[in-house]
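Undergrad: Pasting the sequence and the predicted model now:
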Amino acid sequence: MLQYSWREQRLVLAVCFFAALLEGYDLQSAGLAGPGMAADFKLDRLQLGWVFSSNTLGLFIGAMVGGRLSDRLGRRSGLASALATFGIFSIASAFTGGFADLTVMRFFTGVGLGGALPNLIALVAAVSVPQVRAGRVAMIAAGMPLGGSMAALLTQWLERGEWRVIFVVGGVLPLLLAMLALRWLRAEPLYARQQVDNETGGFAHALFGERRTGLTVALWISSFCTLLVLYLMLNWLPTLMLARGGDKGNVLWAVFGFSVAGAVGALAFGYIIARRARTVVLLAAHAGLGISLLALAIVQDAAIIIAASFTGFFVTGIQFVLYGLSADCYPSELRGTGTGASVAVGRLGGIVGPLLAGVMMSVGTEVSSLLTSLLPLVAVAALTTTMLTLRKPADAISRRVA
């Protein structure tokens, strides 16, 4: 294991925090630019849903290959490559001429965004001792919703026709950070490729063997439902609130509140879940999310800022806890396969969510009806997440079976 001086640790943590910040900015940017893009390119709501979902499809693919490239290129080069990828294609998104070009550029932006997360987490873990590793990763991850709030603040000073500025800023800054990462961070040795169990049924055994079928299915359902709601809100919140006749200022503050409260929720639930009864806390969190969505469907004027903030607090907090719970579902030797599959299934929910909103809006569904239609998904996620919290960690189960 490489040894890092305190100065090197601070440099790594700073670069990774700003990488997370910029990733959060770019994740939010498409939703904030949505009304302007729709007006300039005459996009209907279904087309806008495809633009949003193409970005999330890129996230899905980028997340799958990001860790592998990290092992082959080294963490520093992997992170810099991901930052450069989403920086270049974010800038390219600002200079597209229509629906097809925009969809392609947002897809490749998503590939870069998806690849950045596993690299920055690996870097943070590399410079952290076990006692502080989880806390450091949580702090870095909280940069993502904070980055989304920065995008919302920038949009406050822009007119609808200036949406391209959002993408340009979201492209230039990652390119600068990529150069700084290559300059400041120590190059790591290439990681040797680990031996993979190619035994027939090995993948299926990792997910469903030794009585893990129920846990895997429950984890997949929870991840799918939660990320469906989260990415629908990330992409469609401004458009939905404007469609309800919301004031632009209130809508942008609602997006800002959603992102900032999401950062607070990520830190708060990460802290609370280690010190309180998981089942009770998570049931309360899902109930809070349902009430917040219902309020968002009903309230008007400045009250949407409060409702959006609570929605961001609960849905982001729940998702971060799910990442932690996924590690308990599989023994250490199978944890990469298990958690990777759950992230992939969750990303599928992130693809379906924005597209579902686009389809529903294109056929004339009221915004309030769209938001309340998410409540059954929240209830299902509450049930399956409760199943996860009531089971013992997989390592203990494996030892007992053995």
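TA: Ah, there it is. On a predicted model such as this, the values are computed, not experimentally measured, just so you know.

Undergrad: alpha carbons only for contacts and neighbour counts from here, please
TA: OK.

Undergrad: and the top helix by length along the chain, which residues are buried?
TA: The longest helix of the chain (DSSP state H) is helix 6-41. For helix 6-41, burial by neighbour count (16 or more other C-alpha atoms under 10 Å) applies to 9, 11-13, 15-38.

Undergrad: which strands and helices sit next to the helix or strand harbouring residue 348?
TA: Element membership of residue 348, judged by DSSP states H and E, is helix 335-362. Using 3 or more C-alpha pairs under 8 Å, 6 or more residues apart in numbering; DSSP states H and E, the elements in contact with helix 335-362 are helix 45-73, helix 202-208, helix 213-243, helix 303-328, helix 367-372.

Undergrad: Now tabulate those in a markdown table and tack on mean neighbour count and distance to residue 102.
TA: Converted to a markdown table, the helices and strands packed on helix 335-362 look like this (neighbours: other C-alpha atoms under 10 Å; distance: least, C-alpha to C-alpha, whole Å):
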| stretch | mean neighbour count | distance to residue 102 |
| --- | --- | --- |
| helix 45-73 | 23 | 7 |
| helix 202-208 | 17 | 36 |
| helix 213-243 | 23 | 15 |
| helix 303-328 | 23 | 27 |
| helix 367-372 | 18 | 25 |
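
Undergrad: Nearest to residue 337 among those would be which one?
TA: Closest of these to residue 337 is helix 202-208, at 6.8 Å (criterion: C-alpha to C-alpha).

Undergrad: Dump the helices and strands packed on helix 335-362 into JSON lines; add distance to residue 341 as well.
TA: As requested, the helices and strands packed on helix 335-362 are exported to JSON lines (distance: least, C-alpha to C-alpha, whole Å):
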{"stretch": "helix 45-73", "distance to residue 341": "9"}
{"stretch": "helix 202-208", "distance to residue 341": "8"}
{"stretch": "helix 213-243", "distance to residue 341": "8"}
{"stretch": "helix 303-328", "distance to residue 341": "10"}
{"stretch": "helix 367-372", "distance to residue 341": "28"}
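
Undergrad: Pasting the second one now:
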Amino acid sequence: MTPTRPVVNVDSVLDGVRFQGLPLLVTICAVTILVLDGFDIQIIGFAAPALTQEFGIERKALGPVLAAALLGMALGAFAGGSAGDRWGRRPTLIVSMAVVGAATLAAAMAHSLEALTFWRLLTGIGLGGTLPNATALMAEFAPPRWRSQAIAATIVGVPIGGMIGAAIAAEIVPTFGWRVLFVVGAMLPLGMAVWMYFVLPESARFLATRPDRHRDLASLLGRIFPGQSWKGDEQFVLASPAEEQSAGLRTLFSRSFARDTIAAWLVFLTNIFAVYAFFNWIAVVLTSVDLDIATAVRASFVFNLAGVIGAVANAWIIARYGSRWPLAAMALIAAAALWWLARLPLGGEASQALLPSLLAGVAIAGLAINAVQIGMYAVVAHIYPTACRSSGVGWALGFGRLGGILSSFGGAMLLSLGGSQGFFGGIGLAMVLACASLLLIRNHLPVMAAQHPKS
């Protein structure tokens, strides 16, 4: 008679983990990944004014270069999310970071807009693969009590990276040019890929869905819980219902998830339009109203710094009061700040006189827009179970990147048709649409959701 294999509920085991050891190491890795992503995502925006001068082009000619990375990020999010669910979060993250570094280094040596556009497309593919897998890894490693805050701390790495990048760009670009900035932006992710190869573990919940890797899972659980041991011949299971244990796009549009999938995609579409309109065009917009490039780049720093503050504060609020109303309120605050910016009569000497009001509006918009963006990562990771979490996050981000692509051309159109007022007003309308879409999501993080998340 074959002895009964002991059943181990991996979700229950991991829900007792403390935020130290491997979970803390994963958090550090994920935050660092997103900091470097934030740098490389926004690097083209920091270099945009210098690019127009070097290549002798008008601002609108940068649209394809700006859109290339965003198109790549959409493709990378679709492919990277599926790859993470099929082959694991760890290998997908390592390969994605290596692609980011290699393509950014190649872009530093580009001598035509066509070459730069191609390398930015490849950079975007790498960037797109990192975000869904870093989010899934954090959702599957962090203790329940800290899960939404840990995801927020991870994704807040994007504005932190942008903030660091803006500070570096303000010093490097005027003195050494944009190519040196790109070399710096290449070396860091390449080094990170090597470091992750040696230290980053695979997700225990992912391993639980792969019977042929249960010995790896037993070893990993032994590292997470040093006082306990597993042999690898146990029957490892997850708490998710059996019908949710299939991955793929069809699952995202099943009866259980269809409404939330569509609504989440619309939030990402409109909010990413707003985020990337700032990332890609704020320096160009402000130099167009007679502010110098250093001041324009520092406005990007203000946008990102305020975004970090907003994301951290909003994560704390969401953990206590749920995600629906805090995120909706942030979207409306962003729309109000953008309406304020659209009313400022910028241009000539007035721009310098109105600089404090301008920066205050940029800060409030940055705080609220980034709070929505980063809060939505926690929401979309909560909506889907382990088997399709990377795919769910990846497809939401991939669809959202269409908003980023639209911002590459739409930002130029808004600026040319309505100046700075049209630019800020158009983004404000996008945030109103983001608020409406947020309210359509049914499966928001509830009050104190971090203690009882979806597995």
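TA: Okay, I see it. No experiment lies behind these values; they were computed from the predicted model shown.

Undergrad: Please give the centre-to-centre distance between the longest helix of structure 1 and its chain.
TA: 11 Å (C-alpha atoms, centre = their mean, to the nearest Å).

Undergrad: helices or strands next to that helix in the packing?
TA: In terms of contact count using 3+ C-alpha pairs under 8 Å, 6+ apart, helix 6-41 of structure 1 is assigned the packing partners helix 45-73, helix 99-126, helix 130-141, helix 143-156, helix 164-184, helix 213-243.

Undergrad: Please, where are all the strands along the stretch 201-350 of structure 2?
TA: In the stretch 201-350 of structure 2, the segments counted as strands under DSSP state E, counting those that start in this stretch are 235-237.

Undergrad: what sits against the closest residue to residue 426 of structure 2 other than its chain neighbours?
TA: Ranked by C-alpha to C-alpha, 6 or more residues apart in numbering and with sequence neighbours excluded, the top spatial neighbour of residue 426 of structure 2 is residue 414, at 6.9 Å. Taking C-alpha atoms under 8 Å, 6 or more residues apart in numbering, we find residue 414 of structure 2 in contact with 422, 423, 426.

Undergrad: for residue 172 of structure 2, same thing?
TA: Contact partners of residue 172 of structure 2, counting by C-alpha under 8 Å, 6+ apart, are 178, 180, 181.

Undergrad: and it, what pairs with it in structure 1?
TA: Under the alignment (TM-score structural alignment), residue 172 of structure 2 maps onto residue 158 of structure 1.

Undergrad: Equivalent analysis for residue 410 of structure 2, please.
TA: Aligned by TM-score structural alignment, residue 410 of structure 2 pairs with residue 356 of structure 1.

Undergrad: Identify the residues contacting the counterpart of residue 105 of structure 2 in structure 1.
TA: Using TM-score structural alignment, the partner of residue 105 of structure 2 in structure 1 is residue 91. By C-alpha under 8 Å, 6+ apart, residue 91 of structure 1 lies in contact with 167, 168, 169, 170, 171, 172.

Undergrad: Among the residues you listed, which one sits closest to residue 299 of structure 1?
TA: When the contacts of residue 91 of structure 1 are ranked by distance to residue 299 of structure 1 (C-alpha to C-alpha), residue 167 comes first, at 30.9 Å.

Undergrad: what separates the closest one from residue 32 of structure 1, distance-wise?
TA: 10 Å (C-alpha to C-alpha, to the nearest Å).

Undergrad: Kindly report the same for residue 191 of structure 1.
TA: Counting by C-alpha to C-alpha, the gap from residue 191 of structure 1 to residue 32 of structure 1 is 39 Å.

Undergrad: rewinding a little: the helix or strand containing the match of residue 105 of structure 2 vs structure 2, average distance?
TA: Using DSSP H and E, residue 91 of structure 1 sits in helix 75-93. Compared with structure 2 after the fit, helix 75-93 of structure 1 shows a mean deviation of 1.4 Å (mean C-alpha distance after the TM-score superposition for structure 1).

Undergrad: how much distance is there from that helix to the middle of the chain?
TA: 17 Å.

Undergrad: Show me which positions of it end up buried.
TA: Result for helix 75-93 of structure 1 [16+ other C-alpha under 10 Å]: buried residues 75-93.

Undergrad: Could you work out the end-to-end span of stretch 100-115 of structure 2 for me?
TA: OK, stretch 100-115 of structure 2 end separation, C-alpha to C-alpha: 16 Å.

Undergrad: That should have said stretch 330-341 of structure 1, apologies.
TA: Start and end residues of stretch 330-341 of structure 1 are separated by 11 Å (C-alpha to C-alpha).

Undergrad: ok, now stretch 196-208 of structure 2?
TA: Stretch 196-208 of structure 2 end-to-end distance (C-alpha to C-alpha) = 22 Å.

Undergrad: So which bits of it are buried?
TA: Residues of stretch 196-208 of structure 2 classed as buried by neighbour count (16+ other C-alpha under 10 Å): 196, 200, 201, 202, 203, 204, 205, 206, 207, 208.

Undergrad: Give me the nearest residue to the fifth one, chain neighbours excluded.
TA: Yep, that's residue 203 of structure 2 we're talking about. residue 137 (6.0 Å).

Undergrad: just the fourth one next, same as before
TA: Leaving out its chain neighbours, the residue that sits closest to residue 202 of structure 2 by C-alpha to C-alpha, 6+ apart is residue 90, at 5.2 Å.

Undergrad: isn't residue 76 of structure 1 right next to residue 185, touching?
TA: Yes. Here residue 76 of structure 1 reaches residue 185: they are 6.6 Å apart, a contact under C-alpha atoms under 8 Å.

Undergrad: Quick one: map residue 33 of structure 1 onto structure 2.
TA: By TM-score structural alignment, residue 33 of structure 1 lines up with residue 47 in structure 2.

Undergrad: so what's its match closest to, chain neighbours aside?
TA: Among residues not flanking residue 47 of structure 2 along the chain, residue 178 sits closest, at 5.5 Å (C-alpha to C-alpha, 6+ apart).
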